[in-house]
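Participant: structure, please.
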Amino acid sequence: MSFQILWLCRIILIVTFISHGSSFPDQVGYYSFMKDATFAPMFARFDYIVIGGGTSGCALAATLSQNATVLVLERGGSPHDTPTATDIGNFATTLSNTSPKSWSQLFVSEDGVYNTRARVLGGGSVLNAGFYTRAGDDYVKEADWMSDEVEAAYEWVEKKVAFKPPMLGWQTALKDGLLEVGEFPYNGFTYDHINGTKIGGTIFDDAGQRHTAANLLEYSNPNSIAVYLHATVHKILFTTKGRPRPKSYGVIFQDANGVLHKAELAKNTMNEVILSAGAIGSPQLLMLSGVGPMAHLVAHGIKPVVLDHPMVGQGMADNPMNAIFIPSPTSVEVSLIQVVGITKFDSYIEGASGVIFSYSWTRNFFDGVLNYLNEISRTTTSTSLSTQSITDFFKSINPLLNATIKAGLILQKVAGPVSRGHLELRNINPNDNPSVRFNYYQEAEDLEKCVEGISTIIKVINSKAFSKFKYPEATIHGLLDLIRSVPTNLRPRHATSVLNLKQFCIDTVMSIWHYHGGCQVGRVVDKNYKVLGIHGLRVIDGSTFLKSPGTNPQATIMMLGRYMGQKILRERDAFHNRNEET
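Facilitator: From the prediction side, this is the model:
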C-alpha cells in the first residue's frame, strides 16, 4: 500500500510541474535549465544576459524567456538545495548564517549598523521576514508605471508566492492594540498599501514553507533560458567602436573553481545586458566595469573608464528600524510580519513573535561580524567600526537573547527616508562588500518619524488588547533599557534616567533590509531603466528606487521584473515588425 501511495505522490508531482509550465527537477538542479556555473561553456551567446537571479531577476528572466533566449548569472546557490532552511521556524538561523558559502552575506555600514546581502537564487525573498504588500497608488503614479499593467504583474507574482497569514493570538493582539490606540481605519486582509491597520500577505504558506522569487522561474520557457549558479560576474564588457556612446555586448564571469567564462549578446540591436544585482551589487558592478565617478575609479586602478558617471553609488538610503522587545508571561506563536499599522506620520508599525534568538544563533552571527571586521581591516587603512564592541558583547550576554517561545517585538520603520548616503568601492574584488554609508537619522524629519513611531508602539504595549502578552510589572523604561543592553549595532549607548526617545532611536537603530538607491531613476537610469549614456544596458532592481515602496518592497521588486520584462518584449516585437515591413 505504501508503495502505491509513493508512486501516486510522484505522479501528482510530475503533473504539478507540467501544469505550472516548468521542467521536472533533475540531478543537477531544481529545474533542467539550472546548472552550476562549472558546467557553463567557455563562450556562449544569448539575447539577454541578466546579472543576478534575485527578487527582480527571476521574474524578469522568466518573462523574457517567453520570446527570447536568456542567461541568468547568480553568484549564490539555490534555495531548493536545502528546503527546510527556508521554513518559517528557521528564519533567524538562515539569516544569521554568514559563513563563506551561506545564502546571507554580512556587511556592516559605515554607520555601524549590521546588514545583510542575499547571495542565493531568489535574492532577499529567501532571507526576509516574508511580508507581502504592494506599493501605494501614489508610488505607482510617481514611477510613471501603467496601473493596469502593474496590477496584472502583481497578480502574476501572487499566483506563485503570496498567501493569507493564519493570524493567531499575538498578531491579533497587535492588530487590536493598533486599533485601540487610533490607527484607523481597519482595512482587513489586503495586499494594498493604504493608511490604517491591515493584515498583509505573506510568502509563507499554511505549512510555514517559504515561497520565493525563485518560484517564478516556473513560468519560464525551459528551452530558452539558462540559469548558472555560483557564477560571479567580474565585469560588463563594452565597445565604443564606430559608436557615439559605449555599448554593452557581454560579461565575464567566474565559476566556483576560479575558471573565467565569457557570454556575449547575440547580434541583434534589441539585445541587452540587464543588471539585477540589487542595491549593493548593481552600483558596485557598474563601477568595477568602468562606469562611475571617474576620480574614484582611477584611484582604484580601474581601466578603462568607460563613462564618467558621478551619480553611480549616490542616493543610498536604508529605512531605519527601531524595535522594542517584549517578554511575555504566556507562550506566543512563531510569527513574522503579518500586521502593519500604516500611520499618517509615515512610520510603519509591525511585529513578530516567537522567533528564536538563541546563544548559538547570536554566536554564529557575531563570529561573522568578527570575520568581516578582520577582513576589512586588511583592505582599508581606516574604519569607523571596532572589534572591541563585539568582544565586550560576549562578556555580558543578556538573557533576552535566549528568549524563544515567550517573547515578541514590535518595530517601527521610517518611510522615505529623507537621509541619504553613498556607496564606494573598498577594493576591486567583486566578492567583497563595498563601503556603504546610509546616514541614519541625519535629517531631523526622519528622527521625528521614529519618535512618533516608538510613541505609538508604547501605547500599543500599554493597551488593553495587548495586556495578555506583557508582564504587569514591566515598565516602558525597563523595556527600552532591555533593547539598549543588546548589541543591535556597533553604536555607543547613552543611557538616561528620563525617557529620551530621540536618543533611543539614534542609539538602537537597525536595518530592516530595505536599502535602496545607487542607480536611481533620473540620475543613473532613465524611466525605462536604461543606463544614461550607454546603449544596451539596463538596471532593473531596488537600486533604481528613489524610496522604498509600500511597507515591504519585495512584492514591487518582483512586479517590476515582470512589468519591465513584458515592456521589453513588446519593444522587441515592435522593432522586428518594423524591420519586416521595410
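Participant: when you work out contacts or count neighbours from here on, use the C-alpha atoms and nothing else.
Facilitator: Fine.
Participant: ok, the nearest residue to F357 once chain neighbours are set aside - contacts?
Facilitator: Counting by CA to CA, 6 or more residues apart in numbering, F357 lies nearest to L401, which is 5.0 Å off, once chain neighbours are set aside. Applying CA atoms under 8 Å, 6 or more residues apart in numbering, we find L401 in contact with F357, S358, Y359, T362.
Participant: same check, this time on V50
Facilitator: With CA under 8 Å, 6+ apart as the criterion, the residues that contact V50 are G57, A61, V70, L71, V72, L73, V273, I274, L275, S276.
Participant: can you tell me the helix or strand for it?
Facilitator: Element membership of V50 [criterion: DSSP states H and E] is strand 48-51.
Participant: here's the other one to compare against:
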Amino acid sequence: MEPSHFDIVIVGAGSAGCVLAARLSEDETCRVLLLEAGGAAKAPLIAAPGAAKFFWDTELDWAFRSEPQRHLNGRRILLNRGKCIGGSGTINWSAYVRGNRGDYDHWAQLGCTGWGYDDVLPFFRKSECNAIHDDEWHGREGPLHVGEYNGRHPLHEMYFEALEDLGVPRNLDLNGARQEGCGYHQGTLLNGVRFTTANGFLEPALDRPNLTVESFAHVTGLVVDKGRVTGVDYAVGRTAKRTMADAEVILAAGAIGSPHILLLSGIGPADEIAAHGIAPVHDLTGVGRHLRDHLARPSIEIMVKDPEAMGLGKAMPDPDTAKEMFEKHRTGPLSTMQIEAGAFARLRESDEYSSAQLFCAATSAERFRDMPPGLSIWGYVCRPRSEGTVKLATGSPFDRPAIDPNYFDDPDDLDRSVEIVEFCREVANHKVFDEVRAGLRGAFGTREEIVAEARDVASTCWHYTSTCRMGTDDEAVVGPDLRVKGLDGLRVCDASIMPTIVSGNTNAATIMIAEKGADLIRAGASSQTTSASSEGRIPRRL
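Facilitator: As a prediction, this is how the structure comes out:
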C-alpha cells in the first residue's frame, strides 16, 4: 500500500492535539493529518463531569499501571489517560488551573526563552472564553469555554472562613493576578456540561478539506531517514499503514505516550533501547526521564451532626434517576466532580509561591457511598521533587510501557505532604465548624500515622509531565522551539515538554503549550517562506 502524504502529521487527539489540528489547519494550504488511537467519545453521560470515573479502565482509557511503588508499600497505581478524541480532557475532573507566575518564570530561568509568564499569558487568553472574568488575565473570544462548577454549599464558605483566619486570603480568581488564596475553582465547562478541546477546537474544524482525522490509529513508530523524521507508521486493526509528513511530525501523545513512541522508534537512551531488540537511531538520554506527577491524599473528613439539615442526607439515587437529574436539570451526583472549592497556600515562610494545592468536597450521601456526609479536605504538593521514568517494557508497540512515577523518592515531598495533612486537620478543627461538626475521620494523631496512611492510600492526580522536557541542558529532549534535539522534522507539543510541573492541574497549561506550539510552527514556516504572497503558510518541507 502506498503511503499517504500530508504536510503536518499530529500524533494524539487529546487536549494538545485537538488544538494543534485546529490551529494549523486554519491555513487552507496546509494538509493536516490527526492520528488518534481511540475513537469518538460517544458514551452516554460523557458530558457529565461527575460521571468521569465511570469511564476509567474502559475502552476510553489507556488504563496504564505503574510499576510497584517502593515508597507506597509496593502498590501499583492505576494511571488513567484518555484514549479517545479529546483525550484525557474527556475523562478528567475538568479543572481549569493555570499555575502561577513563578512556574513559568522558572522555565525561562532554566533557559526556555519565550516561556516566561508574560510570554505565555497571551496564549492562555487566546484559547479562553471565560464566563466569569473579563479582564487583562482572561479571554472572552477563544474557543474553550471556562466556567464554574455546580454544587456550591454553605460548608465551602465555612472552609474559606477557616482558611482566611489561618492566613490564606480569599481569592475570587485563582487564575488571575495571583494564585495564592482560597476560592472557587474554574473548569472547562459550558452551562454545567464538560467542554473539551475536541468540542471547542476540533469539531468546528472538521469540515475543512485540508484536515483529516483518523481514529483507531495505533502508532507503532516514526519513520527516520538520515537524521530526519519523515513519517509515521501505525496500525488500524490488523492493517499496517504509513503516512509521510512533508513538513513535520508533531507528537502530542502525552507524557506517557510521546516518550513511548520515541523509544519504540529508536530515539532515546541507546542502551535501554537496544536491550529490547530495537536498533538505536538517535541517542537522546532524557527521553522518558524526569517524570513528575502530583500525589494526593490522605484526607480529613469533617462529619456533620445533622446531614439532613445541611442538605447532605438525601439518599444516592439509582443510576437512571441520576442520569435524568443531570440531563434535565444539571443537578444531582453527576453534575459536578466535587472539587468546586479549594485553595493555594504557602505553608512555609520560605515559599515564594504556593506550595500546596488544597481541595474540599461537600460529601453528601447522594454522591458518596463510602464517605460520611460532611466535608472532605485534602491536598497535594505543588512542585514535587521526586522524578520517575517511562521506559520500554518490551519492544512491542502494543505492550504498555514500564511507568515508574517514583513517588516520595525525595524526602521533601513526604515532609510537605505531612504538613498538608496537618494543615487540613487544623482547618477541620477550626471553631467555624464547631456548631456543625460531629467528629473527624482520618485526623491522625502523629507524624508516623500520617506517613503510614499516605503510603497506604496516596495516589496519582493524573498530572504526568516532563518526560520529554524542554531545555538547553544535555538531558533536555526539546528546545524552546519544541524541536527534538538532533533530529529534523520532529517536535513534541504536550505536557511532556514541561521543564518542571506547574502548580496545579495540568490541562490548562497543556492547552497553552499547544496554542504556543502552533504559533511556533507557523512562525518557523514563515521564516523559511521567501514569497510575500505565501507568508505564514507552512511549506511542504521546513
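Participant: quick revisit: average offset between the strand holding V50 of the first structure and the second structure?
Facilitator: After superposition onto the second structure, strand 48-51 of the first structure sits on average 0.6 Å from its aligned residues (mean CA distance after the TM-score superposition for the first structure).
Participant: counterpart of that strand in the second structure, which residues?
Facilitator: Taken onto the second structure by TM-score structural alignment, strand 48-51 of the first structure occupies residues 8-11 there.
Participant: ranges for the strands of the stretch 351-500 of the second structure?
Facilitator: Secondary structure of the stretch 351-500 of the second structure (DSSP state E, counting those that start in this stretch): strands at 356-363, 374-381, 389-391, 402-404, 437-441, 459-460, 490-492.
Participant: thought I300 was touching G442 of the second structure, still the case?
Facilitator: Yes: between G442 of the second structure and I300 a contact is recorded at 5.1 Å, counting by CA atoms under 8 Å.
Participant: higher neighbour count, the two?
Facilitator: Using other CA atoms under 10 Å as the criterion, G442 of the second structure and I300 rank with I300 on top: 24 against 16.
Participant: do a quick rundown of the strands in the stretch 201-350 of the first structure.
Facilitator: Along the stretch 201-350 of the first structure, counting by DSSP E, counting those that start in this stretch, strands occupy 201-202, 225-229, 232-239, 247-254, 260-265, 272-275, 291-292, 307-308, 314-316, 320-327, 339-342, 347-353.
Participant: how about those strands in a markdown table, adding distance to A44 of the first structure?
Facilitator: Conversion of those to a markdown table gives the following (distance: least, CA to CA, whole Å):
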| stretch | distance to A44 of the first structure |
| --- | --- |
| strand 201-202 | 38 |
| strand 225-229 | 11 |
| strand 232-239 | 14 |
| strand 247-254 | 10 |
| strand 260-265 | 5 |
| strand 272-275 | 14 |
| strand 291-292 | 24 |
| strand 307-308 | 26 |
| strand 314-316 | 34 |
| strand 320-327 | 43 |
| strand 339-342 | 47 |
| strand 347-353 | 46 |
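Participant: contacting residues around L425 of the first structure?
Facilitator: With the criterion set at CA under 8 Å, 6+ apart, L425 of the first structure makes contact with Q284, M287, P434, S435.
Participant: so what does it match up with in the second structure?
Facilitator: The alignment partner of L425 of the first structure in the second structure, by TM-score structural alignment, is L392.
Participant: also A444 of the first structure?
Facilitator: Residue-level alignment of A444 of the first structure against the second structure, with TM-score structural alignment as criterion, gives P411.
Participant: what about its match, how many residues close to it?
Facilitator: 12.
Participant: distance of it from I450 of the second structure?
Facilitator: Counting by CA to CA, to the nearest Å, the separation of P411 of the second structure from I450 of the second structure is 14 Å.
Participant: quick one, helices of the stretch 401-550 of the first structure?
Facilitator: 444-461, 476-484, 501-507 (DSSP state H, counting those that start in this stretch).
Participant: so of these, which one's packed in deepest?
Facilitator: Per-stretch averages of neighbours, counted by mean count of other CA atoms under 10 Å, single out helix 444-461 among the helices of the stretch 401-550 of the first structure, with a mean of 21.
Participant: can you count the residues close to the aligned residue in the first structure for G257 of the second structure?
Facilitator: With TM-score structural alignment as the criterion, G257 of the second structure lines up with G281 in the first structure. As a burial measure, the neighbour count of G281 of the first structure was computed by other CA under 10 Å and equals 21.
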